[in-house]
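*Asks:* Generate a structure from the sequence data that follows.
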Amino acid sequence: MRLTRIAGVVSAFALTTVLALTGAGAASAEPLAATGYVALGDSYSSGVGSGSYDSASGNCKRSTKAYPQLWAAAHAPSSFAFTACSGARTDDVLAGQLGPLNSATGLVSISIGGNDAGFGDTMSTCALSSESECLAALATAGSYISSTLGGRLDTVYAAISAKAPAAHVVVLGYPRLYKLDGSCVVGLSEKERSTINATADALDSVIAQRAAAHGFSFGDVRTAFTGHEICSGSAWLHSVTLPVDESYHPTATGQSSGYLPVFQSLA
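*Replies:* Next comes the predicted model:
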């Protein structure tokens, strides 16, 4: 009887040891940490205006000097997917940018909404047409921002959460383009510049509200760009340029000194 009891104790000890070594006794294995980074969005995220474009990205014009590339190079995430694309609207994000998102995605960045509101066409109108036409185009953009954009952002943000449920999402806004009463002596009127800035504020307000509603962080870059707007004398933003698609976009310094610190503080 004594030998049988000793044998049972030894067997139980051996089984416990095996379970401990293999983890078979645990209720469930700890999941791997979600540490991949995916950069979504439009030209402000792809880096249009900063040069050094990846030729493989084609018309998306993804730059090695864009804030997502700079952050990834400095922090070496376990994986990095850069799908932001020049000209992207909310529908383009949904249709072509979300593929890399999965359960291992721990960080997502995105700037989106400016093209939905007609940012490019509106600025072209302001640069090439009369003050009244510029103000009318800005009023149209403002109406879209207040009535329609929020719902489109909700659809994108919900899709991100569904595909990458563990991800921390940082939504980046847009800077004010002009320093008022600045150094520019030609070009748009002060009323046009003021209205452009007010429209950017309205855009950022809706983006910030919808990001908060989804539990995302909002990166407000307006303070970072203060003193570095067009007409400031130390601009981190292009005015009208050739090629024209780089107009009204951050320079390389705007990416590294404007967008990157704001994103880094929230990532």
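*Asks:* only C-alpha atoms for contact and neighbour calcs from this point on.
*Replies:* Fine.
*Asks:* the longest helix in the chain is where?
*Replies:* helix 190-213 (DSSP state H).
*Asks:* got a list of contacts for it?
*Replies:* Helix 190-213 has contacts (CA atoms under 8 Å, 6 or more residues apart in numbering) with 113-114, 126, 131, 134-135, 138, 141-142, 145-146, 149-150, 153-154, 157, 171, 173-178, 180-181, 217-218, 220.
*Asks:* this one next, for a side-by-side:
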Amino acid sequence: MRPRFVLSLSGTVLLLASSLFLAAPPAAAATGNYVALGDSYSSGEGTGDYIGSAGSCNRSLHAYPALWASAHSPASFAFVACSGATTADVINKQLSSVNSATTLVSISIGGNDAGFASAMQTCVLNGTNACLTAVNNSKSFATSKLPALLDQVYAGIRNRAPSARVVVLGYPHLYKIGGSCTFGISDTSRNAINGAADTIDSVIAGRAGAAGFAFGDVRQVFTDHEICSSDWWLNSTRVIVHESYHPNATGHANGYLPTFSARA
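*Replies:* Sure, this is the predicted structure:
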């Protein structure tokens, strides 16, 4: 009986091993073709180290798309996200990198359309009242006009890559309210800026869901890592102005990368 038992057990182990192998890890997607679209939050603006050939797009190997590609070695990787990009820029300058062979797409977009960078400048330079007006204008744009612009981008992605997995990333809260910052803008302004992020994220999540795309909400993972916290994953005002109010290298590695990876 013993030889038959050993043979049966061996067969079972082989069958299980074969099943596990065939069930294979999600890394099977890594054999596909990945395209990273979007704005500065996807290009890596704020990490302080940029690819020279990318010019003013400020793409970084420390950005979450490059980190993911380095870890998973997809068959192809098109990194076309660009600092300052709007929805129109994605459509006119980036979508051409997406095609029917594309299997994975990441994108963050919408903040520049809503004038968030301009609102931040107003908040820093012109005081609380002007800040609240600028932030409210951004929120109004986000709720009234941004949905249609996002729909155009998402439809463009789907039309060009019908079978691709698409992950849309949102924006974090910038400030820890009641945190360690003694100077700078008021907590009233900081609250308003965080509220604008909530509004924009809500719009993006809704339109991404309507398109059948996955939404990566980074607000939770950035909690206690905002500006004025004890462990910043975001830049405050910097001498290199364009890096201000963007995730640093740690923010990409510990915030954006795991959020994207969980949905890729």
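*Asks:* Do you have the helices of the first structure handy? List them.
*Replies:* Assigned helices in the first structure, in chain order: 2-22, 43-46, 67-75, 90-96, 119-128, 131-144, 150-163, 190-213, 222-225, 252-253, 260-266 (criterion: DSSP H).
*Asks:* just those: most buried one?
*Replies:* Of the helices of the first structure, the one with the most neighbours on average (mean count of other CA atoms under 10 Å) is helix 43-46, at a mean of 30.
*Asks:* residues in the second structure aligned with it?
*Replies:* The aligned range for helix 43-46 of the first structure in the second structure is 40-43, by TM-score structural alignment.
*Asks:* likewise stretch 7-19 of the first structure?
*Replies:* Stretch 7-19 of the first structure maps onto no residues of the second structure, going by TM-score structural alignment.
*Asks:* So what's the gap between that stretch and the chain middle?
*Replies:* Counting by CA atoms, centre = their mean, to the nearest Å, stretch 7-19 of the first structure is centred 54 Å from the centre of its parent chain.
*Asks:* residues in the first structure matched by stretch 53-68 of the second structure, start to end?
*Replies:* On the first structure, the counterpart of stretch 53-68 of the second structure by TM-score structural alignment is residues 56-71.
*Asks:* What are the contacting residues of the matching stretch?
*Replies:* In contact with stretch 56-71 of the first structure (CA under 8 Å, 6+ apart) are residues 39, 43, 45-48, 50-55, 82, 84-87, 109, 252, 255-256, 259-260, 263-264.
*Asks:* Now with 6 Å, please.
*Replies:* Identification of contacts with stretch 56-71 of the first structure by CA atoms under 6 Å, 6 or more residues apart in numbering yields 46-47, 52-54, 85-86, 255, 260.
*Asks:* what does stretch 234-247 of the second structure give?
*Replies:* For stretch 234-247 of the second structure, the external contacting residues (CA under 6 Å, 6+ apart) are 45-46, 227, 233, 248.
*Asks:* Where in the first structure does that stretch fall?
*Replies:* Mapped onto the first structure using TM-score structural alignment, stretch 234-247 of the second structure spans residues 237-250.
*Asks:* what's the first-to-last distance across that stretch?
*Replies:* Taking CA to CA, to the nearest Å, stretch 237-250 of the first structure runs 4 Å from one end to the other.
*Asks:* Stretch 207-221 of the first structure now?
*Replies:* Stretch 207-221 of the first structure has an end-to-end distance of 12 Å (criterion: CA to CA).
*Asks:* Which part of the second structure matches that stretch?
*Replies:* Matched against the second structure by TM-score structural alignment, stretch 207-221 of the first structure falls on residues 204-218.
*Asks:* Can you tell me which residue sits nearest the middle of the first structure?
*Replies:* What sits nearest the mean C-alpha location of the first structure, by CA atoms, centre = their mean, is I110, with 2.0 Å.
*Asks:* if I look at that residue, how far off is Y248 of the first structure?
*Replies:* Distance of I110 of the first structure to Y248 of the first structure, given as CA to CA: 18 Å.
*Asks:* count of neighbours near the spatially closest residue to W236 of the first structure that is not a sequence neighbour?
*Replies:* Leaving aside its chain neighbours, W236 of the first structure sits nearest to G254 (4.5 Å; criterion: CA to CA, 6 or more residues apart in numbering). Counted with other CA atoms under 10 Å, residues neighbouring G254 of the first structure total 27.
*Asks:* Nice, that's everything, thank you.
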